[in-house]
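# just coords:
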């Protein structure tokens, strides 16, 4: 959903994130095009279709394991910010308990150190919401495979910045404009450069560097480096 200042939302229903997103450059600006243009988009479609066909047995198997192993939906969708500030539902295999928000809130209240870690990094090394099955598929990044459908829909790219929520984009400050110049990626420099072992500032700088120095060869190199990075499972989140 893209925020429209003239929508039926009343002032009490307009969140700070809506106000923030409404101030960002609009996708309708003819001079505002995603990095890589049509050529990068064609590569995205080709890779996404090929990967969905090749990985269909794995994805079906994971879906069955989640369905049989825990109560709740197989997929989980969360609102993220995409190209030009337009929000979209980013899909993953569900790796957490259904009432994850409640579990997280209780855990953070009872653990001040975890609260500080969450405020600093927006992630936890020991996340109480993650199911046993979820821990495995997250370690191998299998939980992110449904994002191939986001790529086909034009909401994401194979390579790009890590998809973030509006509250996180605020922390990008001067780098927010760089993030908004391209579609978020299924993989990216953050994935092959340490993943969650990186500080938040390092991840932001990598996103900025990627956008400023984008080339087709850079995308190919990142894709090739993603496979060994995942197999090493270094810094999985």
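All right, it came through fine. Bear in mind the structure is a predicted one, so any value in this text is a computation, not a measurement.
# C-alpha from now on. contacts and neighbour counts both.
Fine.
# Pull out the buried positions in stretch 185-202.
Residues of stretch 185-202 classed as buried: 185-196, 198, 200 (neighbour count, 16 or more other Cα atoms under 10 Å).
# which residues make contact with it from outside it?
Stretch 185-202 is contacted by residues 120-121, 144, 147-148, 156-163, 203, 206-207, 210, 222-223, 225-226, 229, 234-237 when judged by Cα atoms under 8 Å, 6 or more residues apart in numbering.
# Comparison target below:
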């Protein structure tokens, strides 16, 4: 299978080459048809509640620096399609240009970034952004990705093109599914699990895509968010 990292610079929603496409696993009637219906139905049902929250948070982010409160990052979707994964911006506006300076001359930070694409106590994260990340509220705009068909409510964590090679022989597993707003990775440690363990969870989920599994993961995610916001 051809690496899809070579399509990262293409416009959002442009498909990868045909050789990168891997069509549905076909494990169950639910995974083939009803999962997408559930995604659309639940997203539309909660949108009237979630949209005002997104608007308020976006306004707070905009008032801080008068910059675009939303962030779109290219991620790999089902069948290798590259799409813009939406989030509320949690970093300073020039975060991308700051990164090389943060990593320069610091092997520990370079290793951490190479492993997880994140930095502990990242100085680029704003105070409001830290709260949004802790409560996962920065990911609310991804409901629009779900309605658009880029993502599912439950699925693998959306990855950047360069990460796909880290799945090794299990890359096809990732490509058979739509990335999820939440998933097994989020309810079992999130950043505390190794990359290999995250891949294992994605493989396990793909082999057992069922309605009860998705409902359980969504319920666990809601409880986790309530605990964080209640602190």
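Everything's here; your move. Small disclaimer: the values here were computed from a predicted structure and weren't measured.
# tm score of chain vs chain?
The TM-score (TM-score structural alignment, normalised by the length of the second structure) is 0.87; 218 aligned residues with a Cα RMSD of 2.3 Å.
# coming back round to it: give me the subset of the contacts of stretch 185-202 of the first structure lying in strands.
157, 158, 159 (DSSP state E).
# In contact with the nearest residue to residue 24 of the second structure once chain neighbours are set aside, which residues are there?
Among residues not flanking residue 24 of the second structure along the chain, residue 176 sits closest, at 5.2 Å (Cα to Cα, 6 or more residues apart in numbering). Residue 176 of the second structure makes contact with 22, 23, 24, 25, 78, 79 under the criterion Cα under 8 Å, 6+ apart.
# Tell me the spacing between the residue nearest the centre of the second structure and residue 225 of the second structure.
The residue lying closest to the centre of the second structure (Cα atoms, centre = their mean) is residue 158, at 3.9 Å. From residue 158 of the second structure over to residue 225 of the second structure the distance is 19 Å, taken as Cα to Cα, to the nearest Å.
# what about the helices in the second structure?
Along the second structure, counting by DSSP state H, helices occupy 29, 35-65, 95-103, 107-116, 127-135, 142-148, 171-175, 184-187, 195-207, 211-229.
# residue contacts, the residue nearest to the centre of the second structure?
If you count contacts by Cα under 8 Å, 6+ apart, residue 158 of the second structure has them with 75, 76, 77, 179, 180.
# Can you find the partner of it in the first structure?
Taking TM-score structural alignment, residue 158 of the second structure has residue 163 as its aligned residue in the first structure.
# And for residue 222 of the second structure?
Aligned partner of residue 222 of the second structure by TM-score structural alignment: residue 227.
# In the first structure, what residue corresponds to residue 200 of the second structure?
Using TM-score structural alignment, the partner of residue 200 of the second structure in the first structure is residue 205.
# Count the residues that sit near its match.
The tally of other residues near residue 205 of the first structure (other Cα atoms under 10 Å) stands at 14.
# And it, how far from residue 114 of the first structure?
Between residue 205 of the first structure and residue 114 of the first structure the distance is 25 Å, computed by Cα to Cα.
# what do you get for residue 139 of the first structure?
Following Cα to Cα, the distance that separates residue 139 of the first structure from residue 114 of the first structure is 20 Å.
# With residue 134 of the first structure instead?
20 Å.
# circling back to that earlier point, select from the contacts of residue 158 of the second structure the one having the most neighbours.
The most crowded member of the contacts of residue 158 of the second structure, judged by other Cα under 10 Å, is residue 76 (31 neighbours).
# OK, contacts around that one?
Residue 76 of the second structure makes contact with 4, 82, 83, 158, 159, 160, 161 under the criterion Cα under 8 Å, 6+ apart.
# Nearest to residue 97 of the second structure among those residues?
Among the contacts of residue 76 of the second structure, residue 160 lies closest to residue 97 of the second structure (Cα to Cα), at 18.3 Å.
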